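# sharing a sequence plus its predicted fold:
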Amino acid sequence: RNGHTLFGVLNYTRTPGGSRRLRSNILEPLVDAETINTRLDCVQELLQDEELFFGLQAVISKFLDTEQLLSVLVQIPKQDTVKNAESKITNLIYLKHTLELVEPLKAALRPCNTPLLRAYRDSLQDTRFAVILEKITTVINDDTRYTKGCLSMRTQKCYAIKPNINEFLDIARRTYTEIVDDIAGMITQLAEKYNLPMKTSFSSARGFFIQMNVDCSALPNGQLPSEFTKITKMKNTYSFTSADLIKMNERCQESLREIYHMTYLIVCKLLNEIYDHIHCLYKLSDVVSMLDMLLAFAHACTLSDYVRPEFTDTLAIKQGWHPILEKIAMEKPVSNNTYLTEGNNFVIITGPNMSGKSTYLKQIALCQVMAQIGSYVPAEYCSFRITEQIFTRIGMDDDIETNASTFMKEMKEITYIIQNANDKSLIIIDELGRGTSAEEGIGICYAACEYLLNLK
């Protein structure tokens, strides 16, 4: 929610699935150098090939939440209510929209060269995508689309099923069309009768209502005619309805309920035929979320001078900076070097207050996480050791809930680090022993440092 986090810095994803994928990767980075390098190869190719980058971004941004769509498609509602019927019809339209994007996604991936992107392109060759889409298009109109706006989406749901599949459905749809035409005609007549610029509007809560932009002084006696009710005014925009319009809305809703019920029966039958092939959508969901995350990494690199990390037995960062601080300050912060090797893997940082010691420590941990999720890193050059755990003891506060003082909390955290650290851990400790006297604090620091050095 707050953009000033590592997630906020890297989150240029276009789909909900991509955003979730990024979050889970930050919380649990990779520990296999080969997998990380495979991802970095993809990011490098996306940065070098603008056509591939923009082509993929254009297609990926059209995808809806495929994971959520899958979970609601396979659910069987407990009751056949109008709301459930409507959502099932909506989900089928979403499914059609998603499957129609498979071919453009394959086309966008055609020029790629890296093994991971090629593997994703090959996985989209699955014939089940075409089978499901073919089954859907035998029942659903070709021009049925996912659209934004409640009225246009309601129209799409109404006319989703092809004509001549169910005669009663065709009759109900004709009735619905006549009612909507009558509403439009009635509002036109009212506009002529009162000589006011009325227009038909729609909202999911109110149904059809009348709206007009007019200055209060243009109205007779500064008021609307008495037959209009439920009047709301915002600046010079009036929204209102009439008794006849309310009755027509009720007829419209009744007609809609019939349409949805009959459409729902056809949709359920269609979904039962599709269920056998639906597993391929899990694969599609995985491909889309992963591509979205890799595109986000590439996008972040275009906005700042990030560099591709290397993986060796040395932690070396040349002129690295804090990625979140850069976003907050809107300019590149002061850069610093970091160097740790097998034989020299312990560093004590000293300096005056407000000199940036804590920021420097946090920067090292953030760069390590960025490198291990397959992102580029804010530095001129960087090399990392693969770490399996990052332990930090930063920040000072007591905890009333667990009845722990500042000192108690410090001791608990350092105990946890000492008990769980191994030779593949990155340990960052900021001002240990601050919660007690200087002598005792130095003693604790000395003992903890001695123990950690013996670990190697």
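Noted; the coordinates are in hand. Because the structure is a prediction, the values reported are computed rather than measured.

# alpha carbons only for contacts and neighbour counts from here, please
OK.

# next secondary structure after the helix or strand hosting A130?
Using DSSP states H and E, A130 sits in helix 128-139. Downstream of helix 128-139, the first helix or strand assigned by DSSP H and E is helix 150-158.

# buried residues in that following helix?
Going by neighbour count (16 or more other CA atoms under 10 Å), the buried part of helix 150-158 is 151, 153-154, 156-158.

# check contacts around I179.
Listed by CA atoms under 8 Å, 6 or more residues apart in numbering, the contact set of I179 reads 248, 251-252.

# off-centre distance for the helix or strand containing it?
Taking DSSP H and E as the criterion, I179 maps to helix 167-194. Computed by CA atoms, centre = their mean, to the nearest Å, the chain-centroid distance of helix 167-194 equals 40 Å.

# C-terminal to it, what's the next element?
Trace forward from helix 167-194 with DSSP H and E and the next one is strand 199-203.

# show me which residues of that next one are buried.
Here strand 199-203 shows 199-201 as buried, counting by 16+ other CA under 10 Å.

# redo these as JSON lines? Include distance to V288.
Below are the buried residues of strand 199-203 laid out as JSON lines (distance: CA to CA, whole Å):
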{"residue": "K199", "distance to V288": "42"}
{"residue": "T200", "distance to V288": "40"}
{"residue": "S201", "distance to V288": "37"}
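
# next one for the comparison:
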Amino acid sequence: MNLAEFHQKYGYEQSTVVMQQYLDLKFAHLDYLLLFQMGDFYELFFEDAILASKILGITLTRRGKIGEDAIAMCGVPVHALEHYLNKLLEAEQKVAICQQLETPEDARKRGGYKAIVRREVTRIITPGTITEDILVSTATPNYLTSVVTVKDKAAICYVDLSTSFIAVVELPLSEVVNELAKLASKEILLSDSLRAGALAEAIHKLLQPITFQVNSFFSTNKTLKIILDFYNISDISAIGEVSELQISAIGSILEYLSLTQKQHLNKLPFPKIVNYHHFMNIDIAARRNLELTVNLSGHVKGSVLGVIDHTITKAGSRLLYQFLSAPLTQIAAINDRLAIVDFFYNNLVITTKIRGLFKKVDDLERCLTRVIMGRSLPRDLLGIKNTLAVALEIKALFISNFSIKLADNIEHLTQFLSGDTELYELISQSILDTAPNSLSEGGIIRPEYHPRVAELYMLINDGKTHIDKLKIKYQQETGIENLKISHNNVIGLFIEITARHSNKITDEQFIHRQTTANAVRYTTVELQKLESDMVNARSLVVAFEQELYVKICQQVIDKSTIIARLAESLSALDVFCNLGYIADEYNYTKPEIVDDSSFVVNAGRHPVVERSQNINSKSFTHNDCVLSEQNRIQLLTGPNMSGKSTFLRQNAIITILAQIGSFVPASFAKIGIVDKIFSRIGSGDDLFKGQSTFMVEMLETSAILAQATSKSLIILDEVGRGTSTYDGVAIAWAVLEYVHDTLRCRCLFASHYHELIKLDKLLPALTNYTMDIEELGNEILFLHRIIPGHADKSYGVHVAQLAGLPSAVILRANEILQKFENISDKQEKKILNTESNNLSLFNFNNSAQEIKIAKYSKIVQELGSINPDNLSPKEALEVLYILRSMM
């Protein structure tokens, strides 16, 4: 819609001056809900009002007309904006905030009686650019992400504006979706040229909102200039070694932040350049199946993070989330983390004391960011002050317990805990501990901090004394003992008496103001003058305190580097204390990390299962898992509900925990570095793309086989089960051969296809394992133990019985099963054994046909003996029943 069409649609020429101002701003922000400040309310008009009223559940009203059509309108109070913004953002709306930049009085002084208040859009709020505590999760990062692709490469820049964090990574195009799944971005910037492509479709499936921008938004020349201007540098090398792709990603995200934050964008640090190969790649299916940060229902409780996160601070919780989302692949870095965790594990007394002090620590990262962006409130400065004090207490704990001799890694962790005593003193001496969480009420600055503040408060306080004196004076003059002087926002100060005493007010100095049901209100010239003096003093002190507050904030900004480093130290300290704490609490052990194909886990446990069942580490059924270059694949057979999936998952989780630098739920663990973890567990249709369960399974398996390397760990459960038995066995057999011969990586493979157990004779690095089961007559007891060997049946009917199927169904299922097993024993097993010895499982056509003929030979004989011409209708019907019963 061009400007002329827009003006015609909304009746621009017939509108009031204020409405024209609104329409001008709306045309410049067509893609956003425009919140237009009018006094104490933000108002929305036309289609914005209709949509917002439905989302917010507020009344839709009317304001004026365009011709015969009324203008839809709704509004929200300025003071309650954050509450309503939260609802709009949850509904995936983007909002433009248009604020009044002057008072009506200022406007009249500037342009006369008819002048309108100057208004401008001061901020655009999108899911990836919010900073307010009430709007962002305190436990996870709030990433805005920009993705740029060229051929088979891509660059991703991601920023958390609420903590002033920014990073960039270059990676293969095939890995972009996995990386985005890790980041869990709240908003992704993407070029219009990718709108109809596979990448956009995959991102939509991740449920991460996309904001499309014109192709030129990502131009290398343009984005390079944006970076140089933003950081005030002359050469891009000042940031580090970055590619053209990374420049496009960084520059585009900086441009978007400038457009949305207007003049409030703080100077971000140089982007952290992330080496993609330094972090474990966890594919989407593995993140989902292993339930790393959320469970399958989308909740933190019941996930690995929900079990291991006992951090005290919000920043610590966010850092642990990042650790778990991106395990390391560099042995030295992992061992550095493990050494720090080991320190706190072996010094639990000091660990407990530090964790107790963390309860007094504020969210320093986000407090500082709000100060830098000019959006802070007094509680942010008080939070910085309190945290500076706690940091000194923690530093003192280290000194008193370990003198000044600390290991290098611990010294590095604690070196910034000294903070800045000057900054602490500044905030202590200037900001009242009782300051309201608002800049418009006063009561922020200590009177002793500045003589002018003390002077104004003296006037205000004296005013209260004068009010009390006037009240006593008027009580004596009128003889009304319960006469009082009160205040409200409508009529200001007033004298109030009960209605029954109104006849006692005869002096003309009392000027009638208002009569209510039970009282009469008056004023006097003397009271009006006192009120004027007090109001002036109040407004003066509020304005002056705001000026001082801005200057104090600037001094905080000047020391922002010190505060940022302290914030990093505290969050890391919280994470490592947490990992030491859970190692002791849950009986975890320190893993050994090596650079080979080793994978030895003794007495391993699933961390989530053992906690959810409220059992201790000794009660959980432990299982060993041993893989090596000579024994890379474990083929695990056994019935459902016996613990196969738990075993597969727990070993993948143990690997991830080890590579984030955590102790693990096992009695011993020696793990060769894993570069990628893949998981194919569970099933589900992709209705969005019209794909069946089997197609989804095959697509995921295909991706695993295409991307895995010799250092990867693959977890596969029931590959091929979504199709016929023979097709499924064939696919599973071929996949195992490919993993064994081509990928040569570590693999745990669970299956119901017992035919696969013959592969241990054909594939030297494959070993059969099964689930230990105890049969007690007709009862089956699942022991949840992994033992060498293989299963010879699935116990599926028994599981169905446990699920509560009717007894008649169970009895009939057992009868049919016995018939199938007899056939299988006599023919199918013989055929499969013969084919296995010939290294081929894929020539079943003739064998299958022989089996079918054997099964239905009696039916064939029966049909051959029938002469239809000799049958009566009744006899023919009986023959049909006989044939059906034979089927």
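In hand now; what should we look at? Keep in mind that what you see is a predicted model, and the values were worked out from it rather than measured.

# picking that back up, and the buried residues of helix 150-158 of the first structure, which is closest to Y238 of the first structure?
Within the buried residues of helix 150-158 of the first structure, proximity to Y238 of the first structure (CA to CA) peaks at L151, which comes in at 19.8 Å.

# how about the closest one, nearest residue that isn't a chain neighbour?
Closest residue in space to L151 of the first structure, ignoring its immediate chain neighbours: F202 at 6.6 Å, by CA to CA, 6 or more residues apart in numbering.

# so what's that neighbour up against?
F202 of the first structure makes contact with 151, 208-209 under the criterion CA under 8 Å, 6+ apart.

# S19 of the first structure and K283 of the first structure, how far apart?
Distance of S19 of the first structure to K283 of the first structure, computed by CA to CA, to the nearest Å: 17 Å.

# so the two - more neighbours on which side?
A count of neighbours by other CA atoms under 10 Å puts S19 above the other of S19 of the first structure and K283, at 21 against 14.

# just the element for the more buried one, please.
Going by DSSP H and E, S19 of the first structure is in helix 16-27.

# which residue ranges of the stretch 351-456 of the first structure form helices?
Remark: helices assigned in the stretch 351-456 of the first structure by DSSP state H, counting those that start in this stretch are 357-372, 406-420, 438-455.

# and the last one, what does it pack onto?
Under the contact criterion of 3 or more CA pairs under 8 Å, 6 or more residues apart in numbering; DSSP states H and E, the helices and strands touching helix 438-455 of the first structure comprise helix 406-420.

# what range in the second structure does the helix it packs on sit on?
Alignment note (TM-score structural alignment): helix 406-420 of the first structure is matched to residues 693-707 of the second structure.

# so who does whatever residue of the second structure lines up with K62 of the first structure touch?
Aligned by TM-score structural alignment, K62 of the first structure pairs with K360 of the second structure. By CA under 8 Å, 6+ apart, the contact list for K360 of the second structure reads 386-387, 390.

# and the helix holding A130 of the first structure, what does it pack onto?
helix 82-100, helix 243-274, helix 280-303.

# among the contacts of K360 of the second structure, who's most crowded?
When the contacts of K360 of the second structure are compared by neighbour count (other CA under 10 Å), T387 ends up highest, at 26 neighbours.

# nearest residue to the counterpart of that residue in the first structure other than its sequence neighbours?
Using TM-score structural alignment as the criterion, T387 of the second structure maps onto T98 of the first structure. Nearest residue to T98 of the first structure, sequence neighbours excluded (CA to CA, 6+ apart): F63, at 6.2 Å.

# distance of the one you found from L92 of the first structure?
As judged by CA to CA, F63 of the first structure and L92 of the first structure stand 14 Å apart.

# tell me, how many residues neighbour the residue nearest to F407 of the first structure when sequence neighbours are not counted?
Computed as CA to CA, 6+ apart, the closest residue to F407 of the first structure that is not its neighbour in sequence is G435, at 4.6 Å. By the measure other CA under 10 Å, the count of residues near G435 of the first structure is 19.
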